[in-house]
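Novice: coords please:
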Amino acid sequence: MPFPITKLPYLPQVEVLKQLELQELFLLSLCSEKSKKLVQTANLKVEILKFSLNGKGIQVLVESNDDVHCVASMKLVQLASSDETPIKLGGSKVQCRCIEEPPTSQLSHTFQYLQTEEKIVFESIQHHMRTLFRDTPRVQLELSSIAALSKAEVIKDVTDTSFSMETLETSVLENYLSTRQDQQSIQLKASLVGPPLAGNSRLWNVKGLAVHGTFADLVNQILLGPRVVIPGIIRNFGGEHLCFTDVMYNIDSWRQLIRRWRAKEAYHDLRWFSTTSPAALPIIAGTALDEFNLVRWDGIRRPRTVKLDSKIVSFIMKEEIDCSSWMDIQQDGGGKWASIKMTDSTICFVVWD
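Specialist: Predicted coordinates:
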C-alpha cells in the first residue's frame, strides 16, 4: 500500500526522510518536482560526490561521515526498449529505462540509456546530485578506461581524480592535468607508459599523489627490478601527501628523500610519505636509518597522534594514527620535526607543524 509522505506535516516528513537510505532518497527525488523539493528539505550533508566512469555508463557515490554510499547507476545500452520513459533529471527530461535489480545487488534500481542520450545523462545526473545536498560537496572522478577519459569532460569542478586502468600514457595524463588545473589529488592505479614526465610536470604540484602497484608491475619488478618511474616521482614531488601501495623501489630513494628534507633542500610542503610493499616482497631495510641519528619521542616536542586529510588522498587511513613509538628527526638548523616508522612491509614519514 503506497505511503502518502507528501501529505504528512513537515516535521513527520523530515523524520521519515531520515529513515531512508541515500539511494532511496535519490529515487524519491525523481518522482516529481514536489518530491525532489521534499528531499531537499532533509538538508542532506555529504562531504564527497564521486562520479565513476567505465566507458559504459556512470555510477554516483557519496561520502558522508567517512561512510561511502552508492546512490545511482546509469548504464549505456545499444538497443532501444519499448518501455523507455522520460525522467526529470537535473531539470532535463532524459529517456531511460528503469531496471529493478535482484535483492543481492548493491542498488535496488539502475537506469539504462542510449548513446544519443549520454551527454545529457552525464550533465543532468551531476546537476541533479548537486542540488540535493545542503552544501557544495567535493567532486571526485574515477576513470577506469581511456573511453571513460574521453567522456569525462562534461563532469565539472573535479578536484580529485583516480585513474584505474591497465596503462596510462604520460602524455594523456599531462594533457588531463593541463585541462583540469584545479586538481588537489591524483591516484594512479595504472602503469605509466611513454616518455618520462618532465621536471615541470603539473603532477608534481598536486597536494596528494597516490601510486598503486598492479600485478603486471609486480611481475616486471621481480624480473627487471624497481620501476624507474618511482625514483622520479619521489625526486620531483612537491606536494603534501605522497603514498605508494604494493610498489617496490630502491631504499636509496627513501633515504634521499629524508636527506633532502632534513637539509631543507626540497619537500618544503611535505606532510606525509608512506609506502607498503607487495605482500610477498618485504622491504629489506637493514641499517637504512642509522645515518640519521633518530631519537625517541620525549612526549613533549610533537603530538602523539596524527589524523590525515582523507579528502586529499581518499584511500589514506581515516582514523587517528598513534605515533608514540615512532622515531623522530629534526631538520638542520632547528627546523621542523618529523617522525618515522619502518617495518618489513611499511615505511611511514610524517612532518609536524
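Novice: alpha carbons only for contacts and neighbour counts from here, please
Specialist: OK.
Novice: Which parts of the stretch 151-300 of the chain are helices?
Specialist: Counting by DSSP state H, counting those that start in this stretch, the segments of the stretch 151-300 of the chain that form helices are 170-179, 215-224, 229-236, 251-262.
Novice: Need these in TSV (columns: distance to S339).
Specialist: Output for the helices of the stretch 151-300 of the chain, formatted as TSV (distance: least, C-alpha to C-alpha, whole Å):
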stretch	distance to S339
helix 170-179	32
helix 215-224	29
helix 229-236	18
helix 251-262	11
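Novice: Now tabulate these in TSV and tack on distance to H268 and mean neighbour count.
Specialist: Output for the helices of the stretch 151-300 of the chain, formatted as TSV (distance: least, C-alpha to C-alpha, whole Å; neighbours: other C-alpha atoms under 10 Å):
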stretch	distance to H268	mean neighbour count
helix 170-179	22	15
helix 215-224	30	14
helix 229-236	12	17
helix 251-262	7	17
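Novice: next up, for comparison:
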Amino acid sequence: MPINLLKLPRSVGVLVVAELEYREVFLLSLCSRRTTSLVKKAEIKVPKLAVHFKDSCGYKEFNILAVTDKGRLLVTSVLHVSRLESKKIFTVKLGNDQEAETNFEMFRLKRGQFIHRMKCAIEPMAVQKAVQDYINSIFHYSDSYQLILITEREGKLPNITNVNDIIIGLEILLELVISEESWIKVTKKKAFLGYVTVHPQFLTNVMMTYPDTQSVSVYSDIVGDIPNESPFFQIPHFFVAYGKKFSCGPDYIHNFYGKNLRLERASLTEQDLIQFLQKWISHEAYYNLETLSINTENALDQDLIRQAIEYEEFDPNEPEKRPYFLYFKIPYFIRPLTKYRLRDPKVVEIKRITDGRRGFLYINGKNINFVVQQN
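Specialist: Reported below is the predicted structural model:
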C-alpha cells in the first residue's frame, strides 16, 4: 500500500529519504518544493561526483555519477536533442528559478531497478551548469568533480566547474565501470571497436578549459607530439595507458614537472633513463617527483644503467636500513594507497646530492619503477 511521504512526521520522512538510492533522491527532489525541502533536510552526502560526457545516437549525453566504493552509480542523465515530443513535455524546476522542459524516459534494469534520462532541447551549456548546481545543492556538495570524456570532442567541452580529475579514452572501459547502473549494452565485439585516438591540441583545449585539473588519465593513443610547453606536463598526476599504434616517447619524462607519472607503453632507451636519473640525483629537475612507473616497448639493460649512476644494493644482513614499503596516494589509481616493496635485491637505492633524499629504482625487463621517499 503506497504511503504519502509528506504525511509522515518530518523526522520519519528524513529517515526514509536517507535510505534511498542517489538517483531516487534526485527524482524525489523534483516532485515539489516540499520534497526538495525534505531531501535537503536529510543532508545526504555523496563521497565524490563525476560527469560522464559522450555521444549517444548522434546527440550529446551528460551523465552525473556518484563515485563510491561500489563503483560509479548513476544519479541523473541528460540527453541534448534537437526537439522534444510535444505530448510528453515535463517541466523540471532546478532551483534558483531555473526551469527546463524535458521528455522523461524510464528504463528498467534486469534486476528490476529503474533508471531515468531527461531529454532537453535548450542550449546544452546552460542545462549542464544548472544540473550541476542543482546536484550540488541537494547533496550539499562542494568538493571537486571527476570528468570522463569518452572521445575527442569538437566544439565546446561540458560546462561544469571545479574539475580536478579527468579521464579520457576507452568507451568500453568506462561503461564497464558504470556497469549495471547503465542501460547501454556492452559486448565483447564492442571492446575491440570502441578504441579511440586523441590529438595534442584537444588535450591542450581540455587543460585550458579546466585549468585547476590535478590528475589526467588518457586511455587511448595520443596521435602526434605534445608540445614541450604544453600545460599537460605541468599536471601533478599524469597517466597514459593502452597505446595500440603509438607509444610515448622520452619527451613525456624529460618535460614532466609533476609528482606521479605512469606510462603503459613507452619507447625509451637506456640513455633516456640515465638522463632522467642523473637530473634527479643532481637536483637539476624532478623536484616534486614521487613515483615514476613505466612499461617499455623493449627490455632495457639494467647493468648499463647502473654503471652510469651511484647506487647502493639491498643488504639482506641489514634489512632495517630500508622501510618494508613506501605508500603513495596516487589519484589515477582506484585504490586509496599504492605500495612499493623496497626490501628486494632487485631494488637499488639512489641518493640526491643536495639533500640526501632517497630514491629507489626497480628494473625488470620492460618494467621500471622509481619511487622517492617523502620523509
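Novice: returning to that earlier point: among the helices of the stretch 151-300 of the first structure, which comes closest to R302 of the first structure?
Specialist: With C-alpha to C-alpha as the criterion, R302 of the first structure lies closest to helix 251-262 of those, at 16.6 Å.
Novice: Can you name every helix or strand that that closest one contacts?
Specialist: helix 229-236 (3 or more C-alpha pairs under 8 Å, 6 or more residues apart in numbering; DSSP states H and E).
Novice: With adjacent residues omitted, what lies nearest to the aligned partner of V67 of the second structure in the first structure?
Specialist: Counting by TM-score structural alignment, V67 of the second structure lines up with E63 in the first structure. Computed as C-alpha to C-alpha, 6 or more residues apart in numbering, the closest residue to E63 of the first structure that is not its neighbour in sequence is I48, at 5.0 Å.
Novice: Tell me how many other residues crowd that neighbour.
Specialist: A count of nearby residues for I48 of the first structure, using other C-alpha atoms under 10 Å, gives 20.
Novice: can you give me the helices in the stretch 1-150 of the second structure?
Specialist: Under DSSP H, counting those that start in this stretch, the stretch 1-150 of the second structure gives helices at 10-18, 22-31, 33-42, 124-138.
Novice: Would you format those helices as JSON lines with mean neighbour count included?
Specialist: Below are the helices of the stretch 1-150 of the second structure laid out as JSON lines (neighbours: other C-alpha atoms under 10 Å):
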{"stretch": "helix 10-18", "mean neighbour count": "16"}
{"stretch": "helix 22-31", "mean neighbour count": "18"}
{"stretch": "helix 33-42", "mean neighbour count": "18"}
{"stretch": "helix 124-138", "mean neighbour count": "18"}
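Novice: Need those in TSV (columns: distance to E270 of the second structure).
Specialist: Listed next are the helices of the stretch 1-150 of the second structure as TSV, based on distance: least, C-alpha to C-alpha, whole Å:
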stretch	distance to E270 of the second structure
helix 10-18	57
helix 22-31	51
helix 33-42	58
helix 124-138	48
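Novice: okay, the angle between whichever helix or strand K341 of the first structure is part of and helix 251-262?
Specialist: Using DSSP states H and E, K341 of the first structure maps to strand 337-342. Between strand 337-342 of the first structure and helix 251-262, the angle comes out at 170 degrees (axes from the mean of the first three to the mean of the last three C-alpha atoms, to 10 degrees).
Novice: re the thing from before, how near is the residue nearest to E63 of the first structure to T159 of the first structure?
Specialist: 10 Å (C-alpha to C-alpha, to the nearest Å).
Novice: Kindly point out which residues are neighbours of both of these two.
Specialist: Counting by C-alpha atoms under 8 Å, 6 or more residues apart in numbering, the residues touching both I48 of the first structure and T159 are R138, V139, Q140.
Novice: Give the burial count for the equivalent of the second one over in the second structure, as a bare number.
Specialist: Per TM-score structural alignment, the equivalent position to V139 of the first structure in the second structure is Y145. Here the neighbour count serves as a burial measure; for Y145 of the second structure (other C-alpha under 10 Å) it reads 24.
Novice: Chain neighbours aside, what residue packs nearest to Y145 of the second structure?
Specialist: Closest to Y145 of the second structure by C-alpha to C-alpha, 6+ apart is V163, at 4.7 Å.
Novice: how about that neighbour, what's its match in the first structure?
Specialist: By TM-score structural alignment, V163 of the second structure lines up with V158.
Novice: quick one: contacts for its match?
Specialist: Residues near V158 of the first structure by C-alpha under 8 Å, 6+ apart: R138, V139, Q140, L141, R180, D182, Q183.
Novice: What count of nearby residues applies to the fifth one?
Specialist: Right, the one you point to is R180 of the first structure. There are 16 residues near R180 of the first structure, going by other C-alpha under 10 Å.
Novice: again, but for the fourth one
Specialist: The local packing of L141 of the first structure (other C-alpha under 10 Å) involves 23 other residues.
Novice: re the thing from before, quick one: the match of V163 of the second structure from C323 of the first structure, how far?
Specialist: From V158 of the first structure across to C323 of the first structure, the span is 33 Å (C-alpha to C-alpha).
Novice: from the shared contacts of I48 and T159 of the first structure, which single one is nearest S150 of the first structure?
Specialist: Among those, and counting by C-alpha to C-alpha, the member closest to S150 of the first structure is Q140, at 16.3 Å.
Novice: May I see the contacts of V158 of the first structure organised as CSV, with distance to E166 of the first structure added?
Specialist: As requested, the contacts of V158 of the first structure are exported to CSV (distance: C-alpha to C-alpha, whole Å):
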residue, distance to E166 of the first structure
R138, 26
V139, 24
Q140, 20
L141, 17
R180, 22
D182, 25
Q183, 22
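Novice: farthest-separated two in these?
Specialist: The span of the contacts of V158 of the first structure, defined through C-alpha to C-alpha, is set by R138 and R180 at 14.7 Å.
Novice: List the contacts of D217 of the first structure.
Specialist: S191, R227, V247.
Novice: roughly how far apart are it and A198 of the first structure?
Specialist: Counting by C-alpha to C-alpha, the gap from D217 of the first structure to A198 of the first structure is 22 Å.
Novice: Also E84 of the first structure?
Specialist: From E84 of the first structure to A198 of the first structure the distance is 50 Å (C-alpha to C-alpha).
Novice: still on that earlier bit, the match of V67 of the second structure contacts H69, doesn't it?
Specialist: Yes: at 6.3 Å, E63 of the first structure counts as touching H69 under the criterion of C-alpha atoms under 8 Å.
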